[in-house]
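In: need a 3D model of the sequence below.
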Amino acid sequence: MSDTVSIIGGKPLIGTVTPIPNKNSLIPALPAALLTDQPVVYHHVPATSDVEKILEILKLLGVKVTRQLDTVTLQAKNLKTHKVDRQLGEQFRGSLMFAGPLLARLGKAQIPLPGGCLLGFRSITTHLDAFKAAGVKIKLADNHVILTAPKKPSPHLRIWQMEASVTATENLLMYLSGLSTQTELIEAACEPHVTDLENLLVNMGAKIQGIGSNRLVIKGSPKLNGAQFTPSPDFVDIAGYMVAAGITDGRITIKNANLPDIVDGLIRWMSAFGIKVTRQNKDLVVSLNKHGLALDPESNLPLSAPQLPKLSPRPWPGFPVDVIPVMATLASKTKGRLLLQNWMYENGFEFVRELNSLGADIFISDPQRLIITGPVTFKGGEVSPPSVIQATKAIFLAALADPVTTTIHGVDILRRRYPDIFSVYRQLGASITTV
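Out: Okay, the predicted model is just below:
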């Protein structure tokens, strides 16, 4: 795919889409196959660049990888090393997710310090703190983290995480599921992708109480079995289609997205902006309401000041941080003002410079707070968003809103989460040309 696209906006997006599988479900679920020597079968596996890297790392560890269309079978019967390949592992943060299962299976893991989206100081401290609480010894050397499991794990553990980190929770879950230890885990993350992993581990033979909550009781086993896994739909992708329908005055049917435990919070917020979401059996139908996009300051929205509603991310079931960037685009097309916050990432709003250059009216209060005034008419132009998936997605959606031409450089990063994004939006009526 070309790294630059030219978009002519202003076309109502109309049609039916199927959201991609949750990428953040697969990133821990694929390494979980290391916990057993039996086959684990994964369905609806997209060909994203992150998935391809994980499969390549698994092959280098000695895992047999079989792929037929979007079904992947992994069998870790003959593991040959506890070391994650340095060249691949440094490219993305998903390589961290090999620590837990390698520790449980081999007693040791060596992981290169990872990269990924440029979202500020995304420390691995939460992972290391969680493993230390479980008795794991940790050493940093030559840009690697080397973890060694205790020879005799404690039969009972009680671990209170410093924060509800998604990936730290997932990593620890995989490690504990491969031990005979019984663990009470408090301040666990409970996002849908964490729940997906918990259900996979249960199907493999672990016992987990409190699935979907922030307090878990895990009783693992060194002898786990094979299982089947199907990731849930990506709620970030679903939110993107909601915003796209709203800002283009379109009508998009999102297949199999009527999942109350996943989408109800998103629907409440979208309706506050004037987006109408109708449930039709298993599907959602998204369009504008009769009043168009408008924030009502007299509604029940949280307020930061009189006439100034606010939106900020929170751990699940609060508003997802990965949806915050596209909400800046939505707010720019919505009548009213909004205080938008992103306290989770120091550099989460760097893309706002590009959004303002396209015609947005966004006051940057500080690196983590914006005051957005709308509606604006985007004027098009040429932009290079920061190398962050959802930041690039926010610019991409802005380019679709008004009848102007926008050239966006650096769009290849979208493939890490959305391998077919441009063909899907073309089918909805978008005018997108690769340059």
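
In: rest of the way, CA atoms for contacts and neighbours
Out: OK.

In: count of neighbours near the closest residue to residue 381 other than its chain neighbours?
Out: What sits nearest to residue 381 in space, not counting adjacent residues and going by Cα to Cα, 6 or more residues apart in numbering, is residue 406, at 4.8 Å. Number of residues near residue 406 (other Cα atoms under 10 Å) recorded here: 25.

In: what do you get for residue 275?
Out: 26.

In: that one and residue 285 touch, don't they?
Out: No. Assessed by Cα atoms under 8 Å, residue 275 is found out of contact with residue 285, at 10.5 Å.

In: so what's the residue nearest to residue 381 up against?
Out: 6, 7, 8, 9, 380, 381, 382, 383, 399 (Cα atoms under 8 Å, 6 or more residues apart in numbering).

In: now restrict the residues you listed to buried residues only.
Out: Among those, those classed as buried by neighbour count (16 or more other Cα atoms under 10 Å) are 6, 7, 8, 9, 380, 381, 383, 399.

In: from those, which land in strands?
Out: 6, 7, 8, 381, 383 (DSSP state E).

In: dump these to TSV, plus distance to residue 67.
Out: Shown next, in TSV, are these (distance: Cα to Cα, whole Å):
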residue	distance to residue 67
6	34
7	35
8	37
381	42
383	38
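
In: and these, which two are the farthest apart?
Out: 8 and 383 (14.1 Å; Cα to Cα).

In: residue 294 contacts residue 273, doesn't it?
Out: Yes. The pair residue 294 and residue 273 passes the contact test of Cα under 8 Å, sitting 5.4 Å apart.

In: more neighbours, these two?
Out: residue 273 (24 against 20).

In: contacting residues for the more buried one?
Out: 293, 294, 295, 296, 331, 334.

In: just the closest of those residues to residue 374, please.
Out: residue 334 (5.0 Å).

In: in this structure the closest one contacts residue 361, no?
Out: No. If you go by Cα under 8 Å, residue 334 and residue 361 don't touch, sitting 11.3 Å apart.

In: who touches both of those two?
Out: In contact with both residue 334 and residue 361: 373, 374, 376, using Cα under 8 Å, 6+ apart.

In: these in strands, which ones?
Out: Per DSSP E, the subset of these in strands is 373, 374.

In: okay, and the residue nearest to residue 381 sits in which element?
Out: strand 405-409 (DSSP states H and E).

In: please provide the structure for the following sequence as well, for comparison with the first:
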Amino acid sequence: MKKIIINGGKPLKGEVSVSGAKNSVVALIPAAILADDVVVLDGVPNISDVDSLVDIMETMGAKVVHSGETLEIDPRSVQNIPVPYDKISRLRASYYFYGSLLGRFGQAVVGLPGGCDLGPRPIDLHLKAFEAMGADVSYEGESMHLTTPHQTIYGAHIYMDTVSVGATINTMIAAVKAQGRTVIENAAREPEIIDVATLLNNMGARIRGAGTDVITVDGVEKLHGTRHQVIPDRIEAGTYIALAAAAGEGVHIKNVLYEHLESYIAKLEEMGVRMTIEEDAIYVEKQSSLRAVSVKTSPYPGFATDLQQPLTPLLISAEGQGTIVDTIYEKRINHVPELAKMGAAISADKNRITYQGPSHLRGRAVKATDLRAGAALVIAGLMADGQTQISNVEFILRGYSNIIEKLSALGADIHLVTD
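Out: Coordinates of the predicted model:
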């Protein structure tokens, strides 16, 4: 069992660079299956989700070379074989193999996806889209079977009943090699969707409207190889901004796209966080007094659900009372009891969190229950007096590239240990 040990109260200074977007790269890698030649991805984060996806790709026959932040994928020898449940269940984004295999082969047998337990996250929107495109869907054991009568899918007019990033990307991936035109209405608008569309278009796809609520895809017969730079991770950037405001004495956060974080930064400014916005970086000053605010998550361009947990330790350091309401995932409150163990005046009822600040945190043994809850506990540990021991750190390593090294370079007393 691995643990993160933090001796808190150390002032953080210096600079940190944000890695490529996890929520992009977990779709970009499966999308490479559609190419007829080599796809090279630059800016790939060093996270366990990437390792899991590479393992799955190699199991299917792809040749993958991983060097630093560059991933070279040769998908020409990929075979349409059942993807084992034990590999697929490691991460939620494994469902993107449904779309890529369906697009390339017209059929797929893939285990059911895993990932963080954030409450009900059904894939019915994905399956509804695939069925509209001519696929038959069935379950056998722990696997999903997608088949088509003639190993071909067809363009369709698809309306997403709710805004879903995963379903929008998966439908787009499947549609690029479908016969005819696919129109996706009520599509999600996240930057990661634009990133995936950019890769596919550079491979020869014909996608219009990514980043709006209507995406049009005209199917093509072939897709060639390309080279693609992964966008910066806006969630990692937001996490380091919160961390710098909570425990920093001047931190320069590089490789940041402000346009992807406008609603988040607006909330920080409402709190009174002092920072300087640069072209591709943000400098966060040492803070003095902050005001409590209330947060409500919503689909992009609203306040991201992935950022409410990393922001919580900063919120409880502010003066006053506030609430956090997550409208996306009902169980995104599992960090609350762990923060309460550390001395935070915080409680949760269903998807509503109430806090009173400022809270003085003390180091404790706590447990990460999901990826972003783990990030919240890391920030809390850096703020706290004494030693914090975080277990279940595999969640954190799934999504934060080189987090121990990056925080150590800022002056944190943080170590990854194995019991």
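
In: quick one, helices of the stretch 301-419 of the second structure?
Out: Taking DSSP state H, counting those that start in this stretch as the test, the helices found in the stretch 301-419 of the second structure are 305-315, 335-341, 371-383, 394-397, 403-409.

In: make that the stretch 1-150 of the first structure, sorry
Out: Under DSSP H, counting those that start in this stretch, the stretch 1-150 of the first structure gives helices at 23-29, 49-61, 86-89, 99-106, 125-133.

In: of all those, which one is nearest residue 144 of the first structure?
Out: Of those, nearest to residue 144 of the first structure by Cα to Cα is helix 86-89, at 8.5 Å.

In: what's the residue nearest to residue 381 of the first structure aligned with over in the second structure?
Out: Aligning on TM-score structural alignment places residue 406 of the first structure opposite residue 388 in the second structure.

In: now swap in residue 396 of the first structure and tell me
Out: Match for residue 396 of the first structure (TM-score structural alignment): residue 378.

In: if I pick that match, what's in contact with it?
Out: 6, 390.

In: that one and residue 103 of the second structure, how far apart?
Out: Going from residue 378 of the second structure to residue 103 of the second structure by Cα to Cα, to the nearest Å gives 40 Å.

In: same check on residue 162 of the second structure?
Out: In terms of Cα to Cα, residue 162 of the second structure sits 23 Å off from residue 103 of the second structure.

In: who has more neighbours, these two?
Out: residue 103 (27 against 11).

In: that one is in contact with residue 179, isn't it?
Out: No. With contacts counted by Cα under 8 Å, residue 103 of the second structure stays clear of residue 179, the gap being 10.1 Å.

In: what sits in contact with each of those two?
Out: 152, 153.

In: joint contacts of residue 294 and residue 273 of the first structure?
Out: residue 334.

In: chain neighbours aside, what residue packs nearest to the equivalent of residue 283 of the first structure over in the second structure?
Out: Counting by TM-score structural alignment, residue 283 of the first structure lines up with residue 281 in the second structure. Leaving aside its sequence neighbours, residue 281 of the second structure sits nearest to residue 254 (Cα to Cα, 6+ apart; 4.3 Å).

In: could you do residue 378 of the first structure as well?
Out: Nearest to residue 378 of the first structure is residue 359, by Cα to Cα, 6+ apart, at 4.7 Å.

In: what is the aligned counterpart of that neighbour in the second structure?
Out: Residue 359 of the first structure maps onto residue 343 in the second structure, by TM-score structural alignment.

In: buried set for stretch 120-131 of the second structure?
Out: 125, 126, 127, 128, 129, 130, 131.

In: closest one of the residues you listed to residue 14 of the second structure?
Out: residue 126 (43.2 Å).

In: who are the contact partners of that closest one?
Out: 166, 167, 168, 170, 171.

In: what's near enough to touch the fourth one?
Out: Think residue 170 of the second structure. Per Cα under 8 Å, 6+ apart, neighbours of residue 170 of the second structure: 95, 96, 98, 99, 100, 126.

In: reformat the residues you listed as CSV; add distance to residue 78 of the second structure.
Out: Shown next, in CSV, are those (distance: Cα to Cα, whole Å):
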residue, distance to residue 78 of the second structure
95, 17
96, 15
98, 14
99, 15
100, 11
126, 23
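
In: what's the most distant pair in the residues you listed?
Out: 100 and 126 (12.3 Å).

In: for residue 229 of the first structure, see how far away the residue lying closest to residue 234 of the first structure once chain neighbours are set aside is.
Out: Distances taken as Cα to Cα, 6+ apart place residue 22 nearest to residue 234 of the first structure, at 3.9 Å, with adjacent residues excluded. Distance, residue 22 of the first structure to residue 229 of the first structure, using Cα to Cα: 12 Å.

In: do the same with residue 271 of the first structure
Out: 33 Å.

In: those two: which has the busier surroundings?
Out: Per other Cα under 10 Å, whichever of residue 271 of the first structure and residue 229 has more neighbours is residue 229, with 24 against 16.

In: which residues touch the more buried one?
Out: Residue 229 of the first structure touches 40, 41, 42, 43, 200, counting by Cα under 8 Å, 6+ apart.

In: for residue 76 of the first structure, see how far away it is.
Out: For residue 229 of the first structure relative to residue 76 of the first structure (Cα to Cα), the value is 16 Å.

In: where does stretch 306-317 of the second structure end up in the first structure?
Out: The aligned range for stretch 306-317 of the second structure is 322-333, by TM-score structural alignment.

In: residues contacting the matching stretch, please?
Out: Contacts for stretch 322-333 of the first structure (Cα under 8 Å, 6+ apart): 236, 239-240, 243, 246-247, 273, 293, 312-313, 337-338, 340, 342, 348-349, 355, 360-362, 372-377, 390-391, 393-395, 397-398.
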